[in-house]
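In: Here is my input; please provide its structure:
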Amino acid sequence: MNRTNTAHAKDAVLTQAFVERHYGFLGSFKLHCHALGWDLVRSPTNVALAPLFLLVRLAALILRGVGFRRMSSWLSSRRVFFRSSVSRAVEASIWAEVMEERCEPLSQTTPHQKRLVEEYADVRNAISEIFTSVMFLCVGLIVFETATPGVVSMAPIVSDVARTTAASESFLFGQRLGSVWYGVFPPEVPLWFVVSIGFALAAGASIVTTFAGVIADPLQAVTGVHKRRIMRLIRALDENFDDPPKLAREHILARFSDLTDAGVSLVRTLRP
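Out: Coordinates of the predicted model:
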């Protein structure tokens, strides 16, 4: 169904009002209050399931490309992520404040339309992961003067620093001479220690990811990203009822960050 310019302008006004109400700093803070509870478990679980989500969607795209449209639609409709309380709140607000204002009540929508709105909420999770990766990268560059785009690449560096600091403090001739000694002859770092640091960093990263939207949402609101994403959602609801949800580039970028993290760690491990 083709939308008139007047309808498009109305959608833009509704969308902008929604963004200002929910994705400003105060609105985003209120939204993320829903994360206090089981979302602290769901969010890290969803991060762990993200590679599986990408594989399922890629398989659906391949099946569609070779002509297995029914199987592709079935696979793309499988829900991989756990629905977080924040995502539910976002979906409910979208329906109540944007879609129903356009005379599209939830009771009259199709399962495919509902899935599109769920997909929109899932994209916000991917943005939180990307934001967390950027934070890891910044911390690595500022504190350790090296690129650390994630837990995998940061854990060995933090382990080395922690082990060297502990060894220097217990050095026979004092901490200052210990720092010099272990700067030349680094202490051995056991694998279990690196793994323990990795788990601790992963736990911290999961909490950061859960609440990253408090900062990421206002930034996206100011730059117009949120508005454009909701307008894309509206167009998809209006025009693409028979198409499966597309694989959002945010999911691809989040997984690219993971691959970069693993790649940086591998290069450092193999470097003599």
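
In: make it CA atoms for all contacts and neighbour counts henceforth
Out: Noted.

In: ranges for the helices of the chain?
Out: Using DSSP state H, the helices found in the chain span residues 5-22, 25-32, 39-65, 69-76, 85-94, 111-139, 151-169, 175-184, 191-211, 213-223, 225-239, 249-270.

In: Which elements pack onto the first one?
Out: When contacts are defined as 3 or more CA pairs under 8 Å, 6 or more residues apart in numbering; DSSP states H and E, helix 5-22 sits against helix 25-32, helix 225-239.

In: now the fifth one
Out: Packed against helix 85-94 by the contact rule (3+ CA pairs under 8 Å, 6+ apart) you find helix 25-32, helix 111-139.

In: Check these for me and report the most buried one.
Out: Of all the helices and strands packed on helix 85-94, helix 111-139 carries the top mean neighbour count, a mean of 20, counting by mean count of other CA atoms under 10 Å.

In: tell me the angle of that one relative to helix 249-270?
Out: Orientation check (axes from the mean of the first three to the mean of the last three CA atoms, to 10 degrees): helix 111-139 against helix 249-270 gives 40 degrees.

In: and helix 111-139, what does it pack onto?
Out: Counting contacts by 3+ CA pairs under 8 Å, 6+ apart, the secondary-structure elements packed against helix 111-139 are helix 85-94, helix 191-211, helix 213-223, helix 225-239, helix 249-270.

In: The structure of the following sequence is requested for comparison with the preceding one:
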Amino acid sequence: MDQRAAPVLCAIDDCIEKFTADRKQTISPFIERHFSVSETIQIQKRHLPLDLILSPVNALWSIPYLMIKKAVETSDKIGWPVLNPLMDVLPASFKTGYQKDIEKLIATELVSEDVLMDYIRKDPVLGPMVVSGAIELDQRKIRTEVLKEIEKYTSSQAMISDVCSSLLTLAAGWIYFGDKSLGVMGLGSRFARKMAREKASSNFFLGEKVGSVFYGVFPPAPTNTQIVMATLAVGALLTVCSLFVSVMIDPARKRFGMHDKKLHSLVDNLEERLFIALKKDLKSHLRQPAPMKQAG
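Out: Have a look, this model is predicted:
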């Protein structure tokens, strides 16, 4: 089995190296095509309704997720790894339409498994073996490995946007109320109380200035309607700001070379992942006895 496997594994390694080298040549053109301001806006426009909902949800989720992740990592370091599977279940964020489009573009234009299969079919060792059926390559398994690495890449990129959105929310609470711990609900409640106080002060029988002092000591309680409306208004405003951040962040990463570095890392990681997966697959296949040739 080892004698049969050695040249095949060397050929697989060679094909994957050619594939990754070829794909690295396409990274710069890919970034130029898809991470400009105009292209980012065009992609975002196609998914605006869905992303208007998911953007604040992800912003709210990003900080609790990071806290959970840190707790799980700490638990693992002290010798209690029972919580580790939790990170396989919890999503880092909920995919926006923009994120899904970027994943699709990377999968089809940058690291398509079809390109790797072309190298394999053209290889002098592997090509004839694939055609004759002497070895079988599971293209679905290759695609699974590609998609796993792409999802890892886009999740880390999306996390940056979500954290920025969360920081924007916290900054708004600090600027307006001097409180660095307010979320969307907290901001909505504070704004509702402020509006209730201003409305009551303007209707005070001794005048607005005296009313402002009086209701500063005895603040009126806002109605549930005021709280809901204020929270919705705050959420809508922060969502618009979050979308603006998400539109601008990819061109900013492009400007500072962050996309180039991350996509090169994606291809490097994929090279290792593909070799391990295909090596395991081929060794399993080659353990099977070679088919007996029938006498002609």
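
In: picking up where we left off before, looking at the helices of structure 1, spot the one closest to Glu145 of structure 1.
Out: helix 111-139 (8.6 Å; CA to CA).

In: Next one: the spatially most central residue of structure 2 relative to Phe205 of structure 2, how far apart?
Out: When CA atoms, centre = their mean is applied to structure 2, the residue found nearest the centroid is Ser155 (2.2 Å). From Ser155 of structure 2 over to Phe205 of structure 2 the distance is 57 Å, taken as CA to CA, to the nearest Å.

In: any idea what Ser28 of structure 1 aligns with in structure 2?
Out: Under the alignment (TM-score structural alignment), Ser28 of structure 1 pairs with Thr40 in structure 2.

In: ok, the closest residue to that match other than its chain neighbours - contacts?
Out: Nearest non-adjacent residue to Thr40 of structure 2, counting by CA to CA, 6 or more residues apart in numbering: Val247, 6.0 Å away. Residues in contact with Val247 of structure 2, defined by CA atoms under 8 Å, 6 or more residues apart in numbering, are Val37, Thr40, Ile41, Gln44.

In: what sits against the residue nearest to the last one when sequence neighbours are not counted?
Out: On the basis of CA to CA, 6+ apart, the spatially nearest residue to Gln44 of structure 2 that is not a chain neighbour turns out to be Tyr98, at 5.6 Å. Residues in contact with Tyr98 of structure 2 (CA under 8 Å, 6+ apart) are Ile43, Gln44, His47, Asp51.

In: Distance of Tyr98 of structure 2 relative to Ile150 of structure 2?
Out: 14 Å.

In: The counterpart of Phe18 of structure 1 in structure 2: neighbour count?
Out: Superposed on structure 2 with TM-score structural alignment, Phe18 of structure 1 falls opposite Phe30. Under the neighbour criterion other CA atoms under 10 Å, Phe30 of structure 2 is assigned a count of 16.

In: Would you check that Phe30 of structure 2 makes contact with Thr108?
Out: No. The pair Phe30 of structure 2 / Thr108 is not scored as a contact, 11.1 Å apart, by CA atoms under 8 Å.

In: His34 of structure 2 contacts Thr40, correct?
Out: Yes. A contact is recorded between His34 of structure 2 and Thr40 when judged using CA under 8 Å, the distance being 6.8 Å.

In: Format the helices and strands packed on helix 85-94 of structure 1 as TSV; extra columns: distance to Asp261 of structure 1.
Out: Compiled in TSV, those are given as follows (distance: least, CA to CA, whole Å):
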stretch	distance to Asp261 of structure 1
helix 25-32	27
helix 111-139	9
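
In: Select, out of these, the one closest to Trp192 of structure 1.
Out: Between Trp192 of structure 1 and these, the shortest gap by CA to CA is with helix 111-139, which sits at 22.0 Å.

In: compared with structure 2, how much does that closest one deviate?
Out: In the superposition with structure 2, the aligned residues lie an average of 2.3 Å away from helix 111-139 of structure 1, counting by mean CA distance after the TM-score superposition for structure 1.

In: and that helix with helix 151-169, angle?
Out: Interaxial angle of helix 111-139 of structure 1 relative to helix 151-169 (the same axes, to 10 degrees): 30 degrees.

In: From Asp217 of structure 1, how far off is the counterpart of the residue nearest to Gln44 of structure 2 in structure 1?
Out: Superposed on structure 1 with TM-score structural alignment, Tyr98 of structure 2 falls opposite Val86. Separation of Val86 of structure 1 from Asp217 of structure 1 (CA to CA) stands at 13 Å.

In: quick revisit: quick check: closest non-adjacent residue to the match of Phe18 of structure 1.
Out: Closest residue to Phe30 of structure 2 apart from its sequence neighbours, by CA to CA, 6+ apart: Leu110 at 7.2 Å.

In: again with Gly127 of structure 2
Out: On the basis of CA to CA, 6+ apart, the spatially nearest residue to Gly127 of structure 2 that is not a chain neighbour turns out to be Arg121, at 4.1 Å.

In: Was I right to think that neighbour contacts Ser132?
Out: No. Counting by CA under 8 Å, Arg121 of structure 2 stays clear of Ser132, with 11.3 Å between them.

In: So for those two, which residue has more residues nearby?
Out: The residue with more neighbours, out of Arg121 of structure 2 and Ser132, is Arg121; 16 against 10, by other CA under 10 Å.

In: what's near enough to touch that one?
Out: When contacts are counted by CA under 8 Å, 6+ apart, Arg121 of structure 2 touches Gly127, Pro128, Val130, Val131.

In: Specify which member of the residues you listed is nearest to Leu263 of structure 2.
Out: Looking across those and measuring by CA to CA, the closest to Leu263 of structure 2 is Gly127, at 29.0 Å.

In: one step back: do you know how far the residue nearest to Gln44 of structure 2 is from Lys283 of structure 2?
Out: When CA to CA is applied, the distance between Tyr98 of structure 2 and Lys283 of structure 2 equals 39 Å.

In: follow-up on the earlier one: most widely separated two among the contacts of Val247 of structure 2?
Out: Val37 and Gln44 (10.5 Å).

In: Any idea how many residues pack against the nearest residue to Lys18 of structure 2 once chain neighbours are set aside?
Out: Excluding its sequence neighbours, the residue lying closest to Lys18 of structure 2 (CA to CA, 6+ apart) is Tyr119, at 7.7 Å. The local packing of Tyr119 of structure 2 (other CA under 10 Å) involves 18 other residues.
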